[in-house]
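pasting a predicted model and its sequence here:
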Amino acid sequence: MRTHGTLTRLPADHAAEVPTGVGATIDARGRSLTASRATVAVTGMRDVDA
């Protein structure tokens, strides 16, 4: 989670609190989490001779 969005801008001591808070929230909701995600990669190549 540390590399996600605005978390990268937090001071280290604040960022360290995030996993603890997320873990406590997951525990309070039945100790499970289903996360759906997709990864998309786009690449390109520039033709410098064109």
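Received it, and whenever you're ready, just let me know what you need. Residues are numbered from 1 along each chain as shown.

please count neighbours and contacts with C-alpha atoms only from this point.
Will do.

select the longest helix from this structure.
helix 17-28 (DSSP state H).

which strands and helices sit next to it?
Judged by 3 or more CA pairs under 8 Å, 6 or more residues apart in numbering; DSSP states H and E, helix 17-28 has no packing partners among the helices and strands.

buried stuff in that helix?
By neighbour count on 16 or more other CA atoms under 10 Å, the buried set for helix 17-28 is empty.

got another one to weigh against that:
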Amino acid sequence: MTHEFDEVELRLAHLEQILERLRQEHQQLRAQLVQVEEQQALKRQQHS
């Protein structure tokens, strides 16, 4: 029983690492998106 529990704990820790990495990637992508939107807004202002 204890062995199975350890196995589950390990899997959970692994999933938490993956989730944390995805969170960081998500933040980076959002930051990039904001930059792109700002650049597009600047281009639109220049064209008008």
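Received the coordinates, thanks. Because the structure is a prediction, the values reported are computed rather than measured.

TM-score of the superposition?
Superposed pair, TM-score by TM-score structural alignment, normalised by the length of the second structure: 0.39. Supporting alignment: 22 aligned residues with a CA RMSD of 2.0 Å.

name the element the residue nearest in space to the middle of the second structure belongs to?
Closest to where the C-alpha atoms of the second structure average out (CA atoms, centre = their mean) is His26, at 2.2 Å. Counting by DSSP states H and E, the element that carries His26 of the second structure is helix 2-47.

that helix: how far from the chain's middle?
In terms of CA atoms, centre = their mean, to the nearest Å, the centre of helix 2-47 of the second structure is set 0 Å apart from its chain centre.

counting neighbours, what do you get for Ala12 of the first structure?
Using other CA atoms under 10 Å, the number of residues around Ala12 of the first structure comes to 11.

residues in contact with it?
Neighbour list for Ala12 of the first structure: empty [criterion: CA atoms under 8 Å, 6 or more residues apart in numbering].

now do it against Thr20 of the first structure, distance only.
Ala12 of the first structure sits at a distance of 14 Å from Thr20 of the first structure (criterion: CA to CA, to the nearest Å).

if we can go back for a sec, and the residue nearest to the centre of the second structure, how far from Gln40 of the second structure?
As judged by CA to CA, His26 of the second structure and Gln40 of the second structure stand 21 Å apart.

cool, and Gln32 of the second structure?
12 Å.

please apply the same query to Val34 of the second structure.
10 Å.

which neighbours do the two have in common?
Contact with both Val34 of the second structure and Gln40 is made by no residue, according to CA under 8 Å, 6+ apart.
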